[in-house]
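> Structural data only, the sequence is not supplied:
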């Protein structure tokens, strides 16, 4: 079975105001919950930890050490 880049998570470099796609894909995986986050809805990430979060609540919990 052939897989396409859209079947695999994208690899991103997270910057302070945007991210850069290093490997194509339609989604990234939330670092806390493991759920897929479509790139067009990705709003929360950590530049320091280079990881994505599904919601602002999850990001806050993770970054304050509560996750």
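Good, I have the coordinates. Please read all numbers here as calculations on a predicted model, not as lab measurements.

> From now on I want contacts and neighbour counts done on CA atoms only, so please keep to that.
OK.

> I'd guessed residue 32 sits against residue 60; true?
No. Under the criterion of CA atoms under 8 Å, residue 32 is not in contact with residue 60, lying 11.1 Å apart.

> Give me the common contacts of these two.
Residues touching both residue 32 and residue 60 (CA atoms under 8 Å, 6 or more residues apart in numbering): none.

> ok, residue 23 - how many residues close by?
12 (other CA atoms under 10 Å).

> ok, second structure coming up, stack it against the first:
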């Protein structure tokens, strides 16, 4: 089994439902919203459809609303 942190650089992942597959080993990925590094072992939020990682739930929601502005109508 491959260690999720085989390399100290940025990893490339394929995001799946409830898990992810390591395409290129590394220690972290970057949040698409904030640009912050996310340690692979701390990664909890991502989009399967957009194949993007997020640092936290707030970043994931922000990105969802950016991609689907119709969700904010009527506020």
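Good, I have the coordinates. All figures in this text were calculated on a predicted structure; none of them were measured in a lab.

> Residue 60 of the first structure: which element?
helix 56-63 (DSSP states H and E).

> Can you list the helices and strands that that helix packs against?
Applying 3 or more CA pairs under 8 Å, 6 or more residues apart in numbering; DSSP states H and E, one finds that helix 56-63 of the first structure contacts strand 44-46.

> which strands and helices sit next to the helix or strand following the strand it packs on?
Downstream of strand 44-46 of the first structure, the first helix or strand assigned by DSSP H and E is strand 51-53. Using 3+ CA pairs under 8 Å, 6+ apart, the elements in contact with strand 51-53 of the first structure are strand 27-29, strand 44-46.

> Between those, which one is closest to residue 13 of the first structure.
Evaluated with CA to CA, these place strand 44-46 nearest to residue 13 of the first structure, the distance being 10.1 Å.

> ok, for the residue positioned nearest the centre of the second structure, nearest residue in space, not its chain neighbours?
Residue closest to the average C-alpha location in the second structure (CA atoms, centre = their mean): residue 53, at 1.0 Å. Spatial nearest neighbour of residue 53 of the second structure, chain neighbours left out: residue 46 (4.2 Å); criterion: CA to CA, 6 or more residues apart in numbering.
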